[in-house]
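here are the coordinates; sequence isn't available:
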């Protein structure tokens, strides 16, 4: 469409929403504003524009390796020794961290038995990779959709209390006034919808070894495969 787009990577939700509210960030394309990031929307929402929901089955999870002999978050109780008393989390300011700390741990009576270790998504994935390579038990905070669920032998723990929240939508958020200034882009973004297969295929290509550091080529390949199946890809 003729826009010049500069991509930046920010892993903390707080700076992302602050940037959107101030106009330092134009678009945040992977937002969870309904539940996970609700506190940020409550704070900054009047300065943010929602361009539309493109996926409606996102969820927060607690996960362990497939070989670990528990299947429910409830089973973590009394089994802290299996995991060194630690749940490996991501960034301290993440909505996933807040949900785990404020809801999952108390609702399953795990406070005092487990420590939620926070640092970064990259650090969590490093620990997950190390543990699974050694066939060791580990419990981590994860989410779906996310490529790590397919890259590592992990399974979601059942959540009978619903402490990790209900499935929610992924949205494109923009700084307030974006659609007035960039109406063609905003109108097109609003049409984007992805089902499980389409999202999985796109993420699989972007994160594959074949397209490492070549995400634009991965997107082109995905468009080539799906263009005749998706209305909003038609030109």
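Received it, and whenever you're ready, just let me know what you need. The structure displayed is predicted, hence computed values, not measured ones. Residues are numbered from 1 along each chain as shown.

okay, CA-based contacts and neighbour counts for the rest of this
OK.

and the strands in the protein?
Counting by DSSP state E, the chain has strands at residues 27-31, 48-65, 86-88, 115-117, 140-144, 154-156, 168-175.

which one, of the ones you listed, ends up nearest to residue 219?
Distance to residue 219, taken as C-alpha to C-alpha, is lowest for strand 27-31 among the strands of the chain, at 14.7 Å.

tell me the angle of the closest one relative to strand 168-175?
170 degrees (axes from the mean of the first three to the mean of the last three C-alpha atoms, to 10 degrees).

contact partners of strand 27-31?
With C-alpha atoms under 8 Å, 6 or more residues apart in numbering as the contact definition, strand 27-31 has outside contacts at 16, 20, 37, 170, 171, 172, 173, 174, 175.

quick one on the thing from earlier: the strands of the chain: which one's closest to residue 108?
strand 48-65 (12.3 Å).

just the buried residues of the closest one, please?
48-55, 58-65 (16 or more other C-alpha atoms under 10 Å).

take this one as well and set it beside the first:
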């Protein structure tokens, strides 16, 4: 199969543009254009990693690939209208359940490409604390605070519920993903206790030895999976690409490797994805040959 160069321009679009322009304005998806595939994604570090990896694999197999960064709502709408071919970024059964329920008749869920996502409070492995229920007895060791992320994030809302449910004497401090990891890095460098809001997959688990605190009251709930979802008709239009997407499956550890590479100064997510694909060709061959 002829090799093509990946087209990595990212088109930022609103839901209104996606829904309004649709196929009438000239969709990125053409029924007779079997060499070009459009992958949509949300700008989460996990989805940047996975989308660039599958893009590198599809490019390796002869496809031009367009990457389109969208909001979650616009991403699913693009699939339903045919403006995008596939996503590898659907968090189910909870996070994106509403989109799947509303658009399920126009899109195809190929199942999980990653199992083992998790939300919770995270501490360094060396910490003597193992459970959220133990935090009050050790509040001074943690400077009386939990280091959080953006105040509007769903994880922060859950953590506020954790503080109430466990009647914690620690204050939840909002910030950003960057300030959270900076605080974590500083504490580990000085071998100090710190507790942060955490989720898997995340590159911090590849960089440091960390553990989740037990959540005996199950406030954070169970794990989710990340699914691959494609537009109706993709199997008929691009059977080889469909088969690769269907077989795509990796672990949080795999994703963490790519996410960690993307944290380096001046990192190019696509170049890192190509390097990861080269270094893990045996696994990639399973996707290409439909063995996963």
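Yep, it's here. Quick caveat, the model's predicted, so the values are computed rather than measured.

returning to that earlier point: and the contacts of strand 27-31 of the first structure, which are buried?
For these, buried by 16+ other C-alpha under 10 Å: 16, 20, 37, 170, 171, 172, 173, 174, 175.

could you measure from the aligned residue in the second structure for the first one over to residue 210 of the second structure?
Same thing as residue 16 of the first structure. Aligned counterpart of residue 16 of the first structure in the second structure: residue 71 (TM-score structural alignment). Distance of residue 71 of the second structure to residue 210 of the second structure, given as C-alpha to C-alpha, to the nearest Å: 30 Å.

quick revisit: just put the strands of the first structure in a markdown table and tack on distance to residue 7 of the first structure.
Output for these, formatted as a markdown table (distance: least, C-alpha to C-alpha, whole Å):
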| stretch | distance to residue 7 of the first structure |
| --- | --- |
| strand 27-31 | 10 |
| strand 48-65 | 18 |
| strand 86-88 | 28 |
| strand 115-117 | 29 |
| strand 140-144 | 23 |
| strand 154-156 | 30 |
| strand 168-175 | 14 |
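
quick one: closest of these to residue 126 of the first structure.
strand 86-88 (10.4 Å).

centre-most residue in the second structure?
Using C-alpha atoms, centre = their mean, the residue of the second structure that lies closest to the mean C-alpha position is residue 46, 3.1 Å off.

helix or strand: which one has it?
helix 45-60 (DSSP states H and E).

a markdown table for the contacts of strand 27-31 of the first structure, including distance to residue 30 of the first structure?
Formatted as a markdown table, these follow (distance: C-alpha to C-alpha, whole Å):
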| residue | distance to residue 30 of the first structure |
| --- | --- |
| 16 | 11 |
| 20 | 13 |
| 37 | 11 |
| 170 | 6 |
| 171 | 6 |
| 172 | 6 |
| 173 | 8 |
| 174 | 11 |
| 175 | 14 |
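
closest one of those to residue 5 of the first structure?
residue 174 (13.7 Å).

that older thread, contacts only, for the match of residue 16 of the first structure.
14, 15, 41, 42, 43.

gap between residue 67 of the first structure and residue 134 of the first structure?
Residue 67 of the first structure is 12 Å from residue 134 of the first structure, by C-alpha to C-alpha.
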